[in-house]
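Asker: Sequence and predicted structure are below.
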Amino acid sequence: MALIVQKYGGTSVGSPERIEAVAERVQRWHAQGNDIVVVVSAMSGETNRLIGLAKAITPDPDPRELDVMVSTGEQVTIALLAMALMKRGVAAKSYTGAQVAIRTDSSFGKARIESIDDARMRADLAQRKVIIVAGFQGADDDGNITTLGRGGSDTTGVALAAALKADECQIYTDVDGVYTTDPRVVPQARRLETITFEEMLEMASLGSKVLQIRSVEFAGKYNVPLRVLSSFGEGGGTLITVDTEEDMEKPVISGIAFNRDEAKLIVRGVPDTPGIASRILGPIGDANIEVDMIVQNVSADGTTDFTFTVARGDMKKALSVLEKVAQDVSAREIISDDKITKVSLVGVGMRSHAGVASKMFAVLAKENINIQMISTSEIKISVVVDEKYLELAVRALHTAFDLDAPSA
């Protein structure tokens, strides 16, 4: 017998029929003698509908009241799933985030979990009840309803699994696991049986949308085994777990991530003096713009070029900040480019294998793809290329690093 936390996303509970299907699955797991805690999202499209209602009243809704409103989406789902289980003779009980005592800070719309009181859940589990918890939400010390940000139901699931010391946290979604890359770009992409927390965190931060980054961080911190499974079919999915010695025998590269949401900014002809990077990036940070990759060229005639990337949606805002910065540092000009993409190789095998970067560069050169920027860490290599070469680059690298599924 195991204690399992299952999380179902919006598409998995998007209609009464799909909620019935979830109930069938939960019933099967429960009948096998497992203790089950289920975390659910709002039905697909519901959160957007609620936000739209708020925006119809005011373009700038009060954050506290907006959290009160959008949290109702999950409340509908937990009650419906409890009803579906009871109809099948399974004892079930639903809880909102506040009722199950998920305590958060008071950052409405992006709250962080501070503590979970598991006493009520353990008492219900002792009576063989299936517990159904509203994802994405909690309450602060003053009893205000808070939400955890988009994708927060994943974090709720992992946090409950950590608090209960569950044997596994299963994330049910509309894909049947984590793939070597997006199958829509590379039809030969393979589903991974296992992947480490480190690799999954890199994949998530570099563009893979399977799991929310905070949920992977949480799982890694508390060593919660995560499994990504499909709501619409059977199969073992992908297990996300700690790095082990056996992982060194894995392929050098586990996956390829990419991010289309990139823009590049170049500040040309700035003085090559100590503190210049701070003078350029300080105001960018003050404007709450996140910087990704950074390159500073070698000095020529006492000046240098400073290049960095931001999210594409932040480019105009960053340009307006840089206009003043350019005057302050006597820069020659500012150049922007939002027609770029970032492609990244990820794998713990890089730690014990040399030559990954040179092979990556050779593959791209063979396809006549120019590399504009490079960034590395212990288990990843990222390059910025022209966005028109994205699919060609990913497919070529996927084949070159032996990630393609065997031909049927």
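Answerer: Yep, that arrived.
Asker: When you work out contacts or count neighbours from here on, use the C-alpha atoms and nothing else.
Answerer: Fine.
Asker: Tell me how many other residues surround the nearest residue to Val13 once chain neighbours are set aside.
Answerer: Nearest in space to Val13, with sequence neighbours left out and distances taken as C-alpha to C-alpha, 6 or more residues apart in numbering, is Ile19 at 4.9 Å. For Ile19, the number of neighbouring residues by other C-alpha atoms under 10 Å comes to 24.
Asker: For Ile19, list the residues it contacts.
Answerer: With contact set as C-alpha atoms under 8 Å, 6 or more residues apart in numbering, Ile19 has these partners: 12-13, 80-81, 84.
Asker: okay, pairing it with this:
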Amino acid sequence: MLVVQKFGGTSMGSIDRIKHVASRVIEEKSKGNDVVVVVSAMSGETDRLIQLVKEITSEPSERDMDFVVATGEQVSAGLLSITLNSLGYDAVSLTGWQAGIKTDKAFTKARILEIDTDRIRNYLKNGKIVVITGFQGITEEGDITTLGRGGSDTSAVAIAAALKADRCDIYTDVDGVYTADPRIVENARKIDVISYEEMLELASLGAKVLQIRSVEFAMKYKVPLRVRSTFTTDEGTLIKEEDAEMEKVVVRGIAHNKNEARITVERVPDKPGIAAKLFEALAEANIPVDMIVQNVSVDGYTDISFTVDKNDISKAQKITEKVAEEIGARGVITDDKIAKVSIVGLGMRNHAGVAGKVFDTLAKYGINILMISTSEIKISCIIEEKFTELAVRVLHEAFNLDK
């Protein structure tokens, strides 16, 4: 059996913890399995490296930024490989590019294009444990790239898919996926099994357990994914293809995201192609847009509001202001004191009244909804940031998720 194990920054946070990770790796190897390990930088290390760069400039070249922050994972991979070898287990450490991970040129949030697994397979054939740096790859031109925050999850699942691994275990500091953030909701429950689709929504809506692209890879290549704790023997949460049993649960979990900002373009001429001009300019700058709301046209003018990641706000504002001037809009307003609260569940497809219950619950507690977005299996509301924790708690209770 071929198993890919991924260990996050907290798991790799100190030499003692790296020794503990080594014992988890050896446990898997001792079962007679081939093992590939993907590691994150030691906790706090990526932030430290980013801070060093920011002490020099607030707008570094993204290529150089990747060059700097990619080093964190190399330290982790090297230390784990050294630990395993010192314990008598044959291990080898590889960077993302040595492991054949090719990406596009979108520095700081690159996408994996392909993985040449020959080198990994050769090491496995010779009985070695292969330790690979997560979060990084290389462009066709030989430039180092990183995959964005949480990118080690994506590295692990992509490697598991490329190797056709039997299992991919994501080890972290929590023992699975919960119905809500346990730090906010005391009686949040661990979910034993969840569908790829539900996990995809939760990850994209702010649940910090897995990076969204890792779930996309798992779903596309049908990689059975398990989220479990490095520090307990709990089986964690299994993420797999949906079955009929899963649809019986109306709401599976609640996610929240405070890392959102809203941009409103006022008095936009209501003509074909105007919105396209704005969102094409943002896309060219590689700024993902989340929710979009356009008001009803009055006298040939309308307002357009949309949300972006808080980290992209200054870049997005500059672009939006430039386009607003070109199209003759009145002005641009930004608001970074917002949050998104969402409920997710396969059962929402065939249960009526879920949206009404969400809106009624929030209204009861005086929480105003600024924007709404829905899909077959999710309802998201943009609210004022100060109400985030309250909204999560009251919705968790309203849908009996603690039961």
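Answerer: Yes, it's here. Note that the coordinates shown come from a computational prediction; the quantities given were computed from them, not determined experimentally.
Asker: And the TM-score between them?
Answerer: Aligned and superposed, the two chains score 0.89 in TM-score terms (TM-score structural alignment, normalised by the length of structure 2); 403 aligned residues with a C-alpha RMSD of 2.8 Å.
Asker: before we move on, the earlier item: quick one: secondary structure of the aligned residue in structure 2 for the residue nearest to Val13 of structure 1?
Answerer: Taking TM-score structural alignment, Ile19 of structure 1 has Ile18 as its aligned residue in structure 2. At Ile18 of structure 2, secondary structure determined by DSSP: H, G, I helix; E, B strand; the rest coil is helix.
Asker: Ok, Val223 of structure 2 next?
Answerer: Recorded secondary structure, Val223 of structure 2: coil (three-state DSSP).
Asker: How many residues are close by it?
Answerer: Val223 of structure 2 is surrounded by 23 other residues when neighbours are defined as other C-alpha under 10 Å.
Asker: if I line the two up, what does it land on in structure 1?
Answerer: When the structures are aligned by TM-score structural alignment, the residue of structure 1 matched to Val223 of structure 2 is Val224.
Asker: in structure 1, which strand has the most residues?
Answerer: Under DSSP state E, the strand in structure 1 containing the largest number of residues is strand 255-271.
Asker: name the helices or strands packed onto that strand?
Answerer: Here strand 255-271 of structure 1 touches helix 197-205, strand 303-310, helix 315-329, strand 333-346, going by 3 or more C-alpha pairs under 8 Å, 6 or more residues apart in numbering; DSSP states H and E.
Asker: show me where the stretch 1-150 of structure 1 has helices.
Answerer: Listed in chain order, the helices found in the stretch 1-150 of structure 1 under DSSP state H, counting those that start in this stretch are 16-31, 46-57, 63-70, 72-87, 119-126.
Asker: Show me the contact partners of stretch 390-399 of structure 1.
Answerer: With C-alpha under 8 Å, 6+ apart as the contact definition, stretch 390-399 of structure 1 has outside contacts at 185-186, 189, 256, 341, 343, 360, 363-364, 367, 369, 404.
Asker: ok but Glu217 of structure 1 is inside a strand, no?
Answerer: No: when classified by three-state DSSP, Glu217 of structure 1 is found to be helix rather than part of a strand.
Asker: need the contact list for it.
Answerer: For Glu217 of structure 1, the contacting residues are 197, 201, by C-alpha under 8 Å, 6+ apart.
Asker: Thr196 of structure 1 versus that one, what's the distance?
Answerer: As judged by C-alpha to C-alpha, to the nearest Å, Glu217 of structure 1 and Thr196 of structure 1 stand 12 Å apart.
Asker: OK, contacts around Thr232 of structure 2?
Answerer: Contact analysis of Thr232 of structure 2 by C-alpha under 8 Å, 6+ apart lists Asp175.
Asker: Relative to Lys380 of structure 1, how far out is the counterpart of Glu389 of structure 2 in structure 1?
Answerer: Glu389 of structure 2 is assigned Glu391 in structure 1 as its aligned equivalent, the criterion being TM-score structural alignment. Taking C-alpha to C-alpha as the measure, Glu391 of structure 1 and Lys380 of structure 1 are separated by 19 Å.
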